[in-house]
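Asks: Give me a model of this one.
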Amino acid sequence: MGSPTRRHILAAAGSSIALAGCLTGSGADVQELTTPEATPDDDWTEPEWRPADGTPSEDDVTATTVVAGLEVPWDLVFAADDAFLTERTGGVRRFDATALATDADLSPDDGELLLEADALPDRAAPGEGGTLGVAIHPEYPDRAELFVYYTVDDGAVGNRVVSYDLESETLETVLDGIPGATTHNGGRITFGPEEYLWVLTGDAEEPALTQDPGARAGAVLRLTPDGEPAPENPDWGADGDQRTYTLGHRNPQGIAFTPQGTPMVAEHGPAARDEVSILRPGGNYGWDLVRGGPDDPEYGSYDEYDDATPPVVNTGPETTWAPSGMAFYDGESITPWENRMFVCGLASNALYAVSLHPENGGLEDGAESEDGTGVQNDATWLDDRFTATIHTLFEGEYGRLRHIERGPDGSLYLLTSNRDGRASGAFPAADDDRIVRLDPA
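Replies: Coordinates of the predicted model:
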């Protein structure tokens, strides 16, 4: 069973409905949430870092277009003196990290096309698929390995993670058999604090797969660089894939870690209901049975499911972020933005600053801060390990935002996604798609 939060226990105790994980709200067959046979202890502790204070503002930064003319960039990662970028419709480019930190108006050709799309076996780009996440081995450059998550079609659409040795120029499959489709492919990968590889997968348009711990769909997977399950992962039984860390996700595309190493994810919801969640080992995040509070007319409430881990943020049935990449900013360069989680929005054309506090911020759920710029998420059915206050930045200024990454210089880097066929209004602009650098003002 998942570990309920204090809010969850109180809300369940006060509810007149005791459903023990059975679906009532979405009209589907009655179904229970899947839980692991053995779950590692949840080592959650109160944060040792100072929660953010003040109000983040666009005036805190200066924005510079670093690279223009890209074709649907999807992920960016820095390692040593290099920066690696994927383009969904292409391959992997390598840029000089110092050039990205100091120059402006570079072109794609200022970066080396390190890995062409045709070099990725069986690669396909249906709908939202293609060349997606990129990660670098933690021991880079001593171990010069690049990891890429991409969509394949080898008779059926799926997704695959490969490693690419930059010295021998050889590819090896790290993980195959990830379900894929035109949409909901997940795709973000990263190395966490313990040097395990975290892989986010979508439900591949088959929501029932997310409750199958052997399906590798709608899940967060945690594995070694060689593709084996991380040894401390939950035990999902003989039919489960032991790489599965959490399940019950719809289409997660963002992962980041707090300074204490706590993993958090952002995922797309159905017709709004986007979420930011804290991951706990063996957690079930409810899809497609649970997706909101007691007033949601279409989906079950987290209050009704003992085995569901509620999110820190749920945008509700009326508000869409379409969240993608995210980053926790613990740098000191942009002081007013320190110790906040930043989440990119696609359909919302915005960047969200999520301030996390272990205590109530003094506002009612959904209430705005005094300056009118922040909205608090503090409903009783949400995860009470943090209270989240959300500020919206750059709304409509850069169009669709795919990812945000902190550079070694302390600046933040935004990737636009305006040439993916879904932009509107003034986008795509003539110089799209872009990498935009945010420096302290």
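Asks: all contacts plus neighbour counts: C-alpha atoms, from now on.
Replies: Fine.
Asks: L223 versus the closest residue to R434 other than its chain neighbours, what's the distance?
Replies: Leaving aside its chain neighbours, R434 sits nearest to A68 (4.6 Å; criterion: C-alpha to C-alpha, 6 or more residues apart in numbering). Using C-alpha to C-alpha, to the nearest Å, one gets 35 Å for the distance from A68 to L223.
Asks: Equivalent analysis for E71, please.
Replies: From E71 to L223 the distance is 30 Å (C-alpha to C-alpha).
Asks: who has more neighbours, those two?
Replies: Taking neighbours as other C-alpha atoms under 10 Å, E71 and L223 compare with L223 leading, 24 against 20.
Asks: Tell me who's in contact with that one.
Replies: Contacts for L223 (C-alpha atoms under 8 Å, 6 or more residues apart in numbering) come out as 196-198, 229-230, 243.
Asks: Could you give me the ChimeraX syntax to select whichever of those residues are buried?
Replies: Under the burial definition 16 or more other C-alpha atoms under 10 Å, those of the contacts of L223 that qualify are selected in ChimeraX by:
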select :196,197,198,229,230,243
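Asks: any chance of the contacts of L223 in JSON lines, plus distance to V162?
Replies: Output for the contacts of L223, formatted as JSON lines (distance: C-alpha to C-alpha, whole Å):
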{"residue": "Y196", "distance to V162": "15"}
{"residue": "L197", "distance to V162": "12"}
{"residue": "W198", "distance to V162": "13"}
{"residue": "P229", "distance to V162": "16"}
{"residue": "A230", "distance to V162": "17"}
{"residue": "R243", "distance to V162": "16"}
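Asks: Another for comparison:
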Amino acid sequence: MPGLLAAAVLVLAAGCSSGRSPSGHHSTTPGATASSPAPARPAETAPPAKGTVRVVRTVAEGLDSPWGLAPLPEGGLLVSSRDRGTIVRVDEKTGRKTELGAVSGVAAQGEGGLLGIALSPRYASDHLIYAYFTSASDNRLVRMLYDPKRPAGDQLGAPDTIFKGIPKGVIHNGGRIAFGPDGMLYAGTGESGERGLAQDRKSLGGKILRLTPDGAPAPGNPFPDSPVYSYGHRNVQGLAWDGKQRLFAGEFGQDTWDELNAITPGGNYGWPDAEGKSGDGRFRDPIAQWHTDRASPSGIAYAAGSIWLAGLRGERLWRVPLKGTAASAAPQAFLTGTYGRLRTVVAAGGDRLWLVTSDTDGRGTPKKGDDRILELRVT
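Replies: Coordinates of the predicted model:
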């Protein structure tokens, strides 16, 4: 596969230093003092350069424009429908689907609609679901009470808007959200087709945002009183943390390079002045890059020492083995063309992944049973 490996050019990241925490502050080991240095961390070992992945089973079929996926601690998978604006619960054992309800205010158009979803860090006590969606005027973040005791179709409370004003467009709406290990809410946004917004730190477009669960700029953000955590992004739809709480993001390129980036607080990732590896000291270079017809990355996940990246146009699942914040070997592709466009990949614990296809999003070629959730096993 020399052509494939040549396309999957790797670059070293000017990534997170090992002494920084997700908040951007230098971290210390509890109990360490100036006269008592923190104990050395054990050396990181890179996973094997090659691995395998296989589809264990099809969990569910017949999903309409699925986008976000959130596993419930009590069992079940919540899935958002971009175009219908609904959330369904899938029984991961039987595949049975139960509609929770529609999210009011969603205006689906182009790449916009009901996008990412995430569970509250205090879900066990508050039963709140967070969502990122496109409204008639902007992209926004809301939270809703989920009450499974109510009748199907009426299990979602009214959305409470916690953050709004993210630029919307027919394209580049971002939309992935996730709570980090620090309990803060992270959101990947797009520049809505207006390139200049990505470099404007006062704009919310083309950014990774870091917020409190109530929607305020999170303490320790790199820019005072700002929700902006990193900037210079074209369209971020993938967020994942490794085992040492380091953040990675997948990003759509324009014509040449899609990217996997190691995210540092306050980092500038170059768009629109750079696409892929630039070598320009002003910008953070990606740790891996692909030609856009081989990836077009949406969701990413961390499992078994690697980042897993779901490709839409590329119609394949990429594995990027990590050592620290760098790729330790060339990316490896799986399932190429087998299931069509791939939208979301989520760690399912241990050596398992949930993978969501995206052939009913208007750009794919739906087959019988699309769209689906697959359970994968990786080694």
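Asks: care to give me the TM-score?
Replies: TM-score for the superposed chains, counting by TM-score structural alignment, normalised by the length of the second structure: 0.83, backed by 341 aligned residues with a C-alpha RMSD of 2.5 Å.
Asks: Now do the same for V162 of the first structure: its match in the second structure.
Replies: Under the alignment (TM-score structural alignment), V162 of the first structure pairs with V142 of the second structure.
Asks: Name the helix or strand for that match, please.
Replies: Assigned by DSSP states H and E, V142 of the second structure belongs to strand 139-145.
Asks: And that strand against the first structure, how far off on average?
Replies: Taking mean C-alpha distance after the TM-score superposition for the first structure, the mean distance separating strand 139-145 of the second structure from the aligned residues in the first structure is 0.7 Å.
Asks: now for that strand, which elements pack on it?
Replies: Strand 139-145 of the second structure is packed against strand 128-134, strand 160-166, with contacts defined by 3 or more C-alpha pairs under 8 Å, 6 or more residues apart in numbering; DSSP states H and E.
Asks: which bit of the first structure covers the last one?
Replies: To tie it back to what came earlier, the one meant is strand 160-166 of the second structure. So strand 160-166 of the second structure sits over residues 172-178 in the first structure, by TM-score structural alignment.
Asks: Run the chain-centre distance for that stretch.
Replies: Its chain's C-alpha centre and that of stretch 172-178 of the first structure lie 20 Å apart, by C-alpha atoms, centre = their mean, to the nearest Å.
Asks: Give the buried residues for it.
Replies: Of all the residues in stretch 172-178 of the first structure, those buried under the rule 16+ other C-alpha under 10 Å are 174-175, 178.
Asks: do stretch 262-272 of the first structure as well
Replies: Residues of stretch 262-272 of the first structure classed as buried by neighbour count (16+ other C-alpha under 10 Å): 262-270, 272.
Asks: what's the matching range in the second structure for it?
Replies: Going by TM-score structural alignment, stretch 262-272 of the first structure lines up with residues 246-256 of the second structure.
Asks: Show me what that stretch is in contact with.
Replies: Outside stretch 246-256 of the second structure, the residues that reach it (C-alpha under 8 Å, 6+ apart) are 16, 22, 233-242, 258-264, 275-276, 290-292, 296-300, 309, 325.
Asks: Helix, strand or coil: sort out G3 of the second structure for me.
Replies: Classification of G3 of the second structure using DSSP: H, G, I helix; E, B strand; the rest coil returns helix.
Asks: Aligned counterpart of it in the first structure, please.
Replies: Using TM-score structural alignment, G3 of the second structure pairs with nothing in the first structure.
Asks: next one: T52 of the second structure
Replies: Counting by TM-score structural alignment, T52 of the second structure corresponds to S57 in the first structure.
Asks: In space, what's closest to its match - neighbours in sequence excluded?
Replies: Nearest one to S57 of the first structure, counting by C-alpha to C-alpha, 6+ apart, is L393 at 7.0 Å.
Asks: Give the aligned equivalent of the one you found in the second structure.
Replies: For L393 of the first structure, the residue aligned by TM-score structural alignment is F334.
Asks: my guess is that match contacts W318, does it?
Replies: Yes - in this structure F334 of the second structure lies within contact range of W318 using C-alpha atoms under 8 Å: 6.3 Å.
Asks: between the two, who's got more neighbours?
Replies: Higher neighbour count among F334 of the second structure and W318: W318, with 23 against 16, using other C-alpha under 10 Å.
Asks: A131 is in contact with the match of V162 of the first structure, correct?
Replies: Yes - applying C-alpha under 8 Å, one finds V142 of the second structure in contact with A131, separated by 5.4 Å.
Asks: mind checking how far the closest residue to the match of V162 of the first structure other than its chain neighbours is from E111 of the second structure?
Replies: Excluding the flanking residues, the one nearest V142 of the second structure by C-alpha to C-alpha, 6+ apart is T161, at 4.2 Å. Distance, T161 of the second structure to E111 of the second structure, using C-alpha to C-alpha: 21 Å.
Asks: Stretch 276-294 of the first structure: how far from the chain's middle?
Replies: Offset of stretch 276-294 of the first structure from its chain centre (C-alpha atoms, centre = their mean): 14 Å.
Asks: For V103 of the second structure, see how far away the residue nearest to V142 of the second structure is.
Replies: T161 of the second structure is 12 Å from V103 of the second structure, by C-alpha to C-alpha.
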